[in-house]
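**Student:** sequence-free structure coming up:
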């Protein structure tokens, strides 16, 4: 019998404990981990992206952490290609691999593939960019909400690059950006087993607030200062960085900047859950569920596919 291959996927909101659970799972199944957190790709960003500690990285081999620089152009399609190639290599010596992260679009790209997006007329792109420069991010948010309410619900609303990308597809095609996502599932050589970690919203928010405090104590401001000359780069249009850039230019007070990081991270966690809950094949566990219970579930799904 040909040995089947399994991709154990661990998803959930930020600060829920995905990294530690992924390490336990990988150790149990003697396999390696693919990070699917698009913010952790960039080697200049560590504290604000909650990159696994040295101890965690040494416990199990990780891939796609600090593999790019903030100046590199790296799309979800690039990640899909690279992740599939890496899985092919890992499956040569193991029946299992673990993928962990909170970037929903990147998870879906690996599981189902990315659809082909249309070519964008340069005049449309220029018009959107000019309107953004003149009218601000509110222009992008309001127009995307009108043209694609589904995508607006889950998109990172403070990231102008992602907003502009979605908006230009809407204007080019007259169709919602979300209608182009995962329309045609690609055939994969692995069977996914998807684990979701969750908790009461109040507890998630408490964990987020505590994580932000720890990031500040660990030197997040110094990290952001070191990147101040690159603050317009797309990779840095993200929570934890943009708020402290605003502090460094005296747009925000210190207390307001920190509270805004917490608020925006809580909003991001809410969007993550909205995205991941759409997948009916995800088995949800409380964040502090015993590892044995999760292993038993994985083993049961593996048995099902072998019958």
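**Tutor:** It's in. Just so we're clear, the structure is a prediction, and the values are computed from it rather than from any experiment.
**Student:** C-alpha from now on. contacts and neighbour counts both.
**Tutor:** Noted.
**Student:** show me what counts as buried in the helix or strand where residue 297 lies.
**Tutor:** Using DSSP states H and E, residue 297 maps to helix 291-306. Neighbour-count burial for helix 291-306 flags 294, 298, 302 (criterion: 16 or more other Cα atoms under 10 Å).
**Student:** okay if I get the residues you listed as JSON lines plus distance to residue 25?
**Tutor:** What follows is those, written out as JSON lines (distance: Cα to Cα, whole Å):
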{"residue": "294", "distance to residue 25": "8"}
{"residue": "298", "distance to residue 25": "10"}
{"residue": "302", "distance to residue 25": "14"}
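**Student:** helices of the stretch 51-200 of the chain, residue ranges please.
**Tutor:** Assigned by DSSP state H, counting those that start in this stretch, the helices in the stretch 51-200 of the chain fall at 54-59, 76-90, 104-112, 122-135, 137-147, 149-154, 160-173.
**Student:** ok now the third one, how far from the chain's centre?
**Tutor:** The gap between where helix 104-112 is centred and where its chain is centred comes out at 10 Å by Cα atoms, centre = their mean, to the nearest Å.
**Student:** report all helices and strands that that helix contacts.
**Tutor:** Helices and strands touching helix 104-112, by 3 or more Cα pairs under 8 Å, 6 or more residues apart in numbering; DSSP states H and E, are helix 76-90, helix 254-276.
**Student:** okay, now the one to match up with it:
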């Protein structure tokens, strides 16, 4: 992407704020507060908020919240459509340029860590799967087993073979397929990805309560609020369309799958509630695991009352 000279000057004045964190940690309210203090605009980093007509179960910002601060990348896809990580990266870059051009402060806020990773660390534009090559690799797997596949990977991509467990046939197969389709190892693809430097100064903030029990309580409370706000009716309307299924990324969002199965009679409402809360807790755990391995991230407690001030102080300490 070409960054204009005007944008280069602005980006030196206004580092991008990346507000990350697990679900139900309070990112939306803090992002809005930052927008109001800094004259900013929010770019949503959430793979569920992109879908129209999925408002309650995604905890989408309310009309009042969206009038308090400009939000981008919300309601940009129908639930029947896909939206790739690469598309997010392209859209986010375009929005960053536009926000800087208008003299505003960009705030990336959300919990889809794969989106943040693609934006900040680059993305390997891996070749699409080829059915013939996949069949070839699967045949070897079936005939000789995962250890033989791992030995094959050692010959063509030793670093990936060292990284992947011998009993992980799915990832080993994919690494071999990438090499057979492109002539380049997965390691080489990732090395090229690392060269895609994020062109903006950036402050990365992780928002989460210090006690995991607090987050679990918030998740449970929020799901009960969703039920009271008409979440069942929302999923009923989506089912009634007739063109959606549980195979789509939109319907695999936490809560939607469980409520869908409840409405199909797979289990009762209490089971749907319990399974939804457990799935959301598991999502939060994965998000926290990502963040703990993240470099250059500043942790702040969701329960602190001066988080805006903490972030502003961190901004002033960035060497530009």
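**Tutor:** Good, I have the coordinates. Please read these numbers as outputs of a predicted model, since none were measured by experiment.
**Student:** which of the helices and strands packed on helix 104-112 of structure 1 has the highest mean neighbour count?
**Tutor:** helix 254-276 (a mean of 19; mean count of other Cα atoms under 10 Å).
**Student:** quick check: next helix or strand after it?
**Tutor:** strand 283-286.
**Student:** residues in structure 2 matched by that following strand, start to end?
**Tutor:** Against structure 2, the aligned range for strand 283-286 of structure 1 is residues 298-301 (TM-score structural alignment).
**Student:** same check, this time on stretch 104-122 of structure 1
**Tutor:** Stretch 104-122 of structure 1 covers residues 113-131 of structure 2 once aligned (TM-score structural alignment).
**Student:** if I line the two up, what does residue 251 of structure 2 land on in structure 1?
**Tutor:** Per TM-score structural alignment, residue 251 of structure 2 is aligned with residue 236.
**Student:** against residue 196 of structure 1, how distant is its match?
**Tutor:** From residue 236 of structure 1 over to residue 196 of structure 1 the distance is 27 Å, taken as Cα to Cα, to the nearest Å.
**Student:** check residue 241 of structure 1 too.
**Tutor:** 27 Å.
**Student:** same deal with residue 286 of structure 1?
**Tutor:** Taken as Cα to Cα, the span from residue 286 of structure 1 to residue 196 of structure 1 is 8 Å.
**Student:** the two: who's more crowded?
**Tutor:** Neighbour comparison, residue 286 of structure 1 and residue 196: the larger count goes to residue 196, with 21 against 12 (by other Cα atoms under 10 Å).
**Student:** residues contacting the more buried one?
**Tutor:** Contacts here follow Cα atoms under 8 Å, 6 or more residues apart in numbering; on that basis residue 196 of structure 1 touches 10, 11, 12, 276, 282, 283, 284, 285.
**Student:** if you set the cut-off to 6 Å instead, what comes out?
**Tutor:** Counting by Cα atoms under 6 Å, 6 or more residues apart in numbering, residue 196 of structure 1 touches 10, 11, 12, 283, 284.
**Student:** what do we get in structure 2 for the second one?
**Tutor:** Read it as residue 11 of structure 1. By TM-score structural alignment, residue 11 of structure 1 lines up with residue 20.
**Student:** and the residue nearest to residue 67 of structure 1 when sequence neighbours are not counted, how many residues sit next to it?
**Tutor:** Leaving aside its sequence neighbours, residue 67 of structure 1 sits nearest to residue 41 (Cα to Cα, 6 or more residues apart in numbering; 5.5 Å). Residues near residue 41 of structure 1, counting by other Cα under 10 Å, number 24.
**Student:** map residue 41 of structure 1 across to structure 2 for me.
**Tutor:** Per TM-score structural alignment, residue 41 of structure 1 is aligned with residue 50.
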